[in-house]
Each structure stands twice: as structure tokens, then as C-alpha cells.
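Trainee: Next comes the sequence, and after it the predicted model I'd like to discuss.
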Amino acid sequence: MEFNDLAAFLAVARAGGFRDAARASGVSASGLSVAVRRLEAALGVRLLNRTTRSVAPTEAGQRLIERLTPVLSEMEAALDVLNMFRDTPTGTLRLNVPAGVARVVLPPILADFLKAYPDIVVDVTVEDSFVDVLSAGCDAGIRYDERLEQDMVAIPIGPRLQRFATAASPAYLDARGRPTHPRDLLSHACLRGQFASGAMPVWEFEREGDIVRIEPSGPLRARPGAALDLLINGALAGLGVAHMYEGLLRPHLDSGALEPLLESWWQPFSGPFLYYPGRQNLPTPLRTFVDFIKARNASGQP
């Protein structure tokens, strides 16, 4: 059987569909479909369950994925040895990051990194849920400390202190009044985020050791990712109060389009971490990125 057919199957299984796998691999969806069918015919067993909405591995397919992943990783590591003979590192670095990190933390870091290493391509997957980065086909992930995978090496990346900020438009506050205590928000229209599961996190405030947790209500709810823009735009339009990472609201606070609320109650939290497998021989793009982040941390850059 063809090695490319095995690679095609793994790409489709990781992406959860032929179209997404085609975008990631540069091979057409029809080409991937033909390769997977050819592989299934050669093996005499179905590897993927296909519906009009999704593709998922069968039990046999999952077993094959588990055996293929380390083999392909070893092949990639073998080819990566050639990087030592190049003047500059090359290859693809695959990162799995949450939406807030993609919007606030990564942009200045990647701008400097890609200028320093123009032959490296960074492939970023934005995902707020907890994932096994290796099973997801990524080299490393970025998460906050409470979401880190076990048995991984973790190094700080980006600002070491962040805050949750609360804000609303001046027009909304002129009409509804300005809260002076977090519990006042219970009588306001609040724009709330949701976890991927649909659960909604409480809004938490802290001042001088006093912690206040509330569950406000309002006209708009949105799950992570690009939906954060809906909450921000809702606040800009005067629909209600937004509560999220300060970095997401900072441009609008600085412009005056949003007015900060309860700033003395804004709760701080530690910054994110880059985490990756603790194996000895890291792929060259990942090793280069890790060294870059360590040097950046040592220089005091966020």
C-alpha cells in the first residue's frame, strides 16, 4: 500500500473531515477521499465512519491512528535532522491556542519570531477546549496553568499578569447608571460568554482579599472564539456590560468607546504557558520557538 494513503487517512481523521484536511494538507478533498477508500480496500476494513456532517474513525481506524502517530513522528524527526545542514531553520510549527491568546498574546510574539526565522511556517489552530495537542496533530499548545496537560514541559509565554476587565459604552451607562459594587451588575444587562459545553462561567471580582462572584443575566450569550467579537460589539452598541480579558477590551477603553467599570475590583490572573512534550529531540521549528521564547523571557519582553 502507498505511504501517502496512510498519511491521507491520518490527516482526515485528525481534521474530522475531508474539506478541513484538504485545507491543512494542500491535497484536494476528492484526492483524500480516493486515497482513504484505496487504503480501506487494501486493508479490507472500514477506517472512517462518514456522514454528511462529520467524519470519525471506526474502532479499527482509531487503533491504526494510535500506531501510526508515533511512526510518522519518528519519520518527521528523521527528516528534521537535515535542518542542521541549513543556514536557517525551516519547517512548520503547529500550535494549538485559545482565542484570547490568539488575539492578545501571540500577535507581537509571532511578528518578531517570523521576522527572525522567515523560513519557518507557523500553523495556528484556535481552540478553547482542552485537547491533547499530540493527538490533534500539533507540536505544542498554549494554555493557562489550570488547563495544562500532565507530563508536559511548560514555559511562560507573554505577559505574566493579566486581568479580567468590565466595561460598557458611555451611552448605556448614561441611561442605566454606573455600578459602584459588583453586585450592582445584577440589575444590569450583561453580555456573557459560555464554555464550549454551554456552561457559563461566573463573573468573579476581587479587592483587598474580598472575592465576589455573581451570575448576571442579559440579552446576549456567546461561546468562545470569534464569538467574542459579538460580545465586544454588543457592548460598543450599548447593549450592556462586557466582562472579559482586559487585552480584548483595551483598544476600546483607550479610545473611549467603552468606559471601564469597577476597576479596583478587576481580578488578576497569571499569564499563559507554552507547553510541549518533554522528549529529548524536539522538531527544529519547535526547538527554535522554545529557545526564542526563553530568550524573550530572559530579556523581560512580554
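Mentor: Yes, it's here. Residues are numbered from 1 along each chain as shown.

Trainee: hey, let's count contacts and neighbours off CA atoms from now on
Mentor: Fine.

Trainee: Please, where are all the strands along the stretch 51-200 of the chain?
Mentor: 55-57, 91-97, 120-126, 140-143, 152-156, 161-168, 190-193 (DSSP state E, counting those that start in this stretch).

Trainee: Indicate which one of the ones you listed is closest to residue 247.
Mentor: Between residue 247 and the strands of the stretch 51-200 of the chain, the shortest gap by Cα to Cα is with strand 161-168, which sits at 7.9 Å.

Trainee: Next, the buried residues of the closest one.
Mentor: 162-168 (16 or more other Cα atoms under 10 Å).

Trainee: Please, which helix or strand holds residue 282?
Mentor: Residue 282 is part of no helix or strand, with elements assigned from DSSP states H and E.

Trainee: Tell me how many other residues crowd it.
Mentor: Residue 282: 16 surrounding residues under other Cα atoms under 10 Å.

Trainee: Which strand or helix spans residue 221?
Mentor: Element membership for residue 221, per DSSP H and E: strand 220-222.

Trainee: Please list the residues outside that strand that contact it.
Mentor: Identification of contacts with strand 220-222 by Cα atoms under 8 Å, 6 or more residues apart in numbering yields 190-194, 228, 230-231, 234.

Trainee: could you redo the buried residues of strand 161-168 as a markdown table and give each row distance to residue 154?
Mentor: Putting these into a markdown table (distance: Cα to Cα, whole Å) gives the following:
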| residue | distance to residue 154 |
| --- | --- |
| 162 | 18 |
| 163 | 21 |
| 164 | 23 |
| 165 | 26 |
| 166 | 30 |
| 167 | 33 |
| 168 | 36 |
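
Trainee: ok, and here's another one to check against it:
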Amino acid sequence: MAKVTMEWESRLGRRLRVRDLYILSTVARSRSMAKAARELAMSQPAVSEAIANLEHILAVRLLDRSPRGVEPTIYGNALLKRSVAVFDELRQSVKDIQFLSDPTTGEVTIGCPESIAATALPWIVENFSKKYPRVVLHVEDVPSPSIRFAEELRSRKYDLILARWPTPLSRDDFTDDLHVETLFDDPLVVTAGRHTSWERRRKIDLAELADQPWILAPPGTWNYEWIAQAFAARGLGVPKVSIVTFSVHLGAHFLKNEAFLSAYPRSWARLNSFAVLPVNLPLRSWPLSIVKLKNRTLSPAAERFVECTRDVRKWITDLETSGRPS
């Protein structure tokens, strides 16, 4: 194993080839030297030679044969894990060059729960698209709590995630490579339609809402747990849940047309003209945040998108003071 700790310049830097790393990743994914050779349009001996070159440089075995085909050893997995970042940085460097030659192009991939896609994200995207109309935005739904999808950041599927974190991230091995930038606090509130009698009330006791029909996300999600904990603190059971859904649009439909109650971020309720009920609930921070990898260099297009998300602070200030964004 002493050979693995060799000096970079004298051995690895001059002999380790990115091409060989790519061949190794293709073999590991296809679980076959022959399949990898066909995919790479190479001969099988050339593939074997590339793997052998890596094993000779590192002085460890990288692949094993098993009944399921070729599989990485613990050393192979360690090398492949770091290679993801190598390939990503190379892709980003090409994108950087393209961006510098034409600063209005590029792509940004964003993970985002529907609750944010229905509130803050449209305003961010509208302003970003006006400034950079040729940048393509890929927005993929990430159900809450979004921290479950941190691996998607690490695998470079997303450039960043927009998320709501109810508490600060713990400092542990799972989150120590994440950078979380808080934009603003957007607490959950109890909401109802404007047509209900609840809107005209100046004060509502939580116990009055226990037998009312509710729309909530499934158990284990933050808005469900927040409501359950609030009722439990008063010695009450979980309220009557009539519709269980992640869909913000479905919830909005029934809040608008029927006598349902729900819990949504304050900005969403006000932006969509729903009533925020005067219920005395325990205060709980619910910040909207940008989540990125600490050790990842974002493309210029992604950096500019982050800049536009920071402008949401002005948006939420306008929303709080006037009820509508400017």
C-alpha cells in the first residue's frame, strides 16, 4: 500500500490518464469488458490494457470478476467515487469556455420541491430569463424534505437545490460537504379560502380546527409533522385529514372551492390570495435556502442563477409590506 501514497508529480501526475478513468467507469457501469469495448468503439484488448495501466500505477487491483460480471473492488469504488468530480469539473470547464465565448448561453439544473416551484421560483426564473434568455433551465421536482436528495448534488445531477430547512443542518459526515445559504424565513401558516367564515375571525383557538377537513402532505413531511406537533402540544390528536397529497395545485383547488384547511408557507398563501388564519401556533423557523456542494465549482450560468435567487429578498420584502411582489 505504500506505493499508493507515491508523490503526485513523480508518478501519478505524469502517467494517470483521464481516458483510462473514463474507460474504468464505463467497464464498471456495463459490468463487462466486452460491452464497454463496444460502447467505446475500442478493442477489448485496448480496454484491458487501460485498466491494467491504472492498476500498475496504483499498485492495487481495481476490478474483480464475479457471476454477475466485472465488479469494482473497494479500491476501484474509491477511485470511481472521486472520478465523478473529475469528469464534472472537466464538463464545467468546457461549459465555462462556451459561456465566456457567449455569456448568454449555458444550462442550469435545479432540484426544487413543488411548494417552492409554485411560489418563489417563478419570480426568480422570470427575472433570470429576461437577463439570460438563451440559458436553458432544467427544473426537477424534489419532494420535501429535500435533504434526502443531497446525493443527487454529490452525483452532479443537480447544480443546486432550492429547499426549506426547518432547522440548521447538523454538523456531521452527511452534511459537512454542503453549503446552505438562507434567503429568507418563510414560516408555515394555517390557510383557508377567502369564502370561508374562518377568514372573518380575529382569533382562532387551535382546538376549534381539530374536527375540520384538512389537506396535508403525507406523514413524515415537515408540514404534516409541524401540524401534528402543534396539536399534540395542546393535548389534541392529529386533525382530520381528508386529502393527503404533495400537490400544491391540488391543495389550492380545494382551498379555493371548498371549506378545507391546510398549512403552507406564508408567501404562498399571500401570493395566491388565501386567508392566513390568526391561530396561535408555536413559532418555527422555515427558511428558504440554496443548497450547493462546498467543493464544487459552479458554471457561470449557475452562478448567475444564484445571484437571481438572492434578489428574492427584495421580492419577499415587497410581499410582506404590500401583499404583492413588485
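Mentor: Done, it's in. For clarity, every value in this text was computed on a predicted model and none was experimentally measured.

Trainee: hang on, the earlier thing: in TSV: the strands of the stretch 51-200 of structure 1, plus distance to residue 63 of structure 1.
Mentor: TSV is the format used below for the strands of the stretch 51-200 of structure 1 (distance: least, Cα to Cα, whole Å):
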stretch	distance to residue 63 of structure 1
strand 55-57	9
strand 91-97	24
strand 120-126	25
strand 140-143	23
strand 152-156	24
strand 161-168	42
strand 190-193	37
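
Trainee: can you name the farthest residue from the center of structure 2?
Mentor: Of all residues in structure 2, residue 45 sits farthest from the chain's C-alpha centroid, using Cα atoms, centre = their mean; the distance is 41.2 Å.

Trainee: Now do that residue against residue 76 of structure 2, distance only.
Mentor: Residue 45 of structure 2 sits 19 Å away from residue 76 of structure 2, taking Cα to Cα, to the nearest Å as the criterion.

Trainee: And for residue 163 of structure 2?
Mentor: 34 Å.

Trainee: Next, the contact list for the residue positioned nearest the centre of structure 2, please.
Mentor: For structure 2, residue 161 is the residue whose C-alpha lies nearest the centre (Cα atoms, centre = their mean; 3.1 Å). Residues counted as contacts of residue 161 of structure 2 (Cα under 8 Å, 6+ apart) are 110-112, 146, 153, 290-292.

Trainee: Now flag whichever of those is closest to residue 34 of structure 2.
Mentor: Using Cα to Cα, the contacts of residue 161 of structure 2 come closest to residue 34 of structure 2 at residue 153, 31.4 Å.

Trainee: count of residues packed around the closest one?
Mentor: 20.

Trainee: TSV for the contacts of strand 220-222 of structure 1, including neighbour count and distance to residue 252 of structure 1?
Mentor: Formatted as TSV, these follow (neighbours: other Cα atoms under 10 Å; distance: Cα to Cα, whole Å):
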residue	neighbour count	distance to residue 252 of structure 1
190	24	17
191	24	16
192	25	18
193	24	18
194	16	22
228	21	14
230	16	14
231	25	13
234	20	12
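
Trainee: Most widely separated two among those?
Mentor: 194 and 234 (15.3 Å).

Trainee: just checking, residue 128 of structure 2 touches residue 306?
Mentor: No - contact criterion Cα atoms under 8 Å: residue 128 of structure 2 and residue 306 do not qualify, at 9.6 Å.

Trainee: of these two, who's got more company?
Mentor: residue 128 (20 against 17).

Trainee: Going along the chain, name the helices of the stretch 51-200 of structure 1.
Mentor: Using DSSP state H, counting those that start in this stretch, the helices assigned to the stretch 51-200 of structure 1 run over residues 59-80, 99-100, 106-116, 170-176.

Trainee: Let me know the closest of the contacts of strand 220-222 of structure 1 to residue 299 of structure 1.
Mentor: residue 228 (32.0 Å).

Trainee: Looking for the alignment partner of the closest one in structure 2.
Mentor: Matched to structure 2 by TM-score structural alignment, residue 228 of structure 1 sits across from residue 248.

Trainee: again with residue 97 of structure 1
Mentor: Using TM-score structural alignment, residue 97 of structure 1 sits opposite residue 112 in structure 2.

Trainee: Who are the contact partners of its match?
Mentor: Going by Cα under 8 Å, 6+ apart, residue 112 of structure 2 touches 139-143, 146, 161-163.

Trainee: Same list (those residues) but as JSON lines, adding distance to residue 235 of structure 2.
Mentor: Listed next are the contacts of residue 112 of structure 2 as JSON lines, based on distance: Cα to Cα, whole Å:
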{"residue": "139", "distance to residue 235 of structure 2": "41"}
{"residue": "140", "distance to residue 235 of structure 2": "39"}
{"residue": "141", "distance to residue 235 of structure 2": "36"}
{"residue": "142", "distance to residue 235 of structure 2": "33"}
{"residue": "143", "distance to residue 235 of structure 2": "30"}
{"residue": "146", "distance to residue 235 of structure 2": "30"}
{"residue": "161", "distance to residue 235 of structure 2": "37"}
{"residue": "162", "distance to residue 235 of structure 2": "35"}
{"residue": "163", "distance to residue 235 of structure 2": "31"}
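
Trainee: which of the residues you listed also appear as contacts in structure 1?
Mentor: Using both residues aligned by TM-score structural alignment, their matches' Cα atoms under 8 Å, structure 1 keeps these contacts from those: 139-142, 161-163.

Trainee: out of these, who has the most neighbours?
Mentor: Each of these was scored by neighbours using other Cα under 10 Å; the highest score is residue 161's, at 27 neighbours.

Trainee: excluding its backbone neighbours, what's nearest that residue?
Mentor: Spatial nearest neighbour of residue 161 of structure 2, excluding adjacent residues (Cα to Cα, 6 or more residues apart in numbering): residue 111 at 4.5 Å.

Trainee: Residue 140 is in contact with the one you found, correct?
Mentor: Yes - using Cα under 8 Å, residue 111 of structure 2 is in contact with residue 140, at 5.0 Å.

Trainee: Now do the match of residue 97 of structure 1 against residue 259 of structure 2, distance only.
Mentor: 29 Å.

Trainee: Please apply the same query to residue 58 of structure 2.
Mentor: From residue 58 of structure 2 to residue 259 of structure 2 the distance is 67 Å (Cα to Cα).

Trainee: Same drill for the two, tell me which one is more crowded.
Mentor: Set residue 58 of structure 2 next to residue 259 and count neighbours by other Cα under 10 Å: residue 58 wins out with 20 against 17.

Trainee: Can you find the partner of that one in structure 1?
Mentor: By TM-score structural alignment, residue 58 of structure 2 lines up with nothing at all.

Trainee: swap in residue 260 of structure 2?
Mentor: Here residue 260 of structure 2 is matched to residue 240 in structure 1, going by TM-score structural alignment.
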